[in-house]
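Undergrad: got a predicted model here, sequence first, then my questions.
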Amino acid sequence: MRKLPILILLSLCSCNKWSEEDKDAWKQACNENAEHWTATPEGAKTYCDCILDKMEKKYPDINDALAHTAEMATDTTYINCRNGIKLK
């Protein structure tokens, strides 16, 4: 019977959390894309850091985040990350 709480905790654990490699790969791809529309590399970094922070909070499981990328394009939470960034 003592194993039950451990099994419950293990089932609640997200096994697909964002690894540092996942974050780095996402930031690199995002920065390459954002540099096409931002005026500066710093603007791209600021935007991508904002997006990643919001994605990790909303989708702690990277697979969930990847499954919802199309929705993010119209979500004001992510669109607001562009606020204050100089555009080309």
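TA: Thanks, I have it.

Undergrad: only C-alpha atoms from now on, for both contacts and neighbour counts.
TA: Fine.

Undergrad: quick one: what helix or strand has Leu10 in it?
TA: With elements taken from DSSP states H and E, the one containing Leu10 is helix 3-12.

Undergrad: so what touches the following helix or strand past that helix?
TA: Heading C-terminal from helix 3-12, the first helix or strand you meet, by DSSP H and E, is helix 20-34. Contact with helix 20-34 is made by 41, 44-45, 47-49, 52, as judged by C-alpha atoms under 8 Å, 6 or more residues apart in numbering.

Undergrad: second structure for comparison follows:
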Amino acid sequence: MTSCKDEATWAKTDAEKDTYCNCMLDKLMAKYPKVSDFMENVDKVMADTTLQECRPKAQ
């Protein structure tokens, strides 16, 4: 999760970064419970607009 936190440059606090990254992880694990599922769908993950819903939760 370190890279997620590094990417959340807009967050003002570590707590906001944690909230954002935990939301992202929860959404990804719900859609892709197996690592192999995730790896097979990396392109879809990168284009998944539902992940953007996590950002406002942290702001």
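TA: Looks like it arrived, so ask away. As the structure is a prediction and not an experimental result, all values here were calculated from the model.

Undergrad: aligned partner of Pro41 of structure 1 in structure 2?
TA: Structural alignment places Pro41 of structure 1 opposite Asp14 in structure 2 (criterion: TM-score structural alignment).

Undergrad: run a quick neighbour tally on its match.
TA: Counted with other C-alpha atoms under 10 Å, residues neighbouring Asp14 of structure 2 total 11.

Undergrad: can you give me the helices in structure 2?
TA: For structure 2, the helices defined by DSSP state H occupy 2-7, 14-31, 35-40, 42-47, 54-58.

Undergrad: and those helices, which is most packed in?
TA: helix 14-31 (a mean of 17; mean count of other C-alpha atoms under 10 Å).

Undergrad: that one vs structure 1, average offset?
TA: Between helix 14-31 of structure 2 and the aligned residues of structure 1, the post-superposition mean distance stands at 0.5 Å (mean C-alpha distance after the TM-score superposition for structure 1).

Undergrad: how far is stretch 71-84 of structure 1 from where the chain is centred?
TA: A distance of 12 Å separates the centroid of the chain from that of stretch 71-84 of structure 1, by C-alpha atoms, centre = their mean, to the nearest Å.

Undergrad: brilliant, that's me finished.
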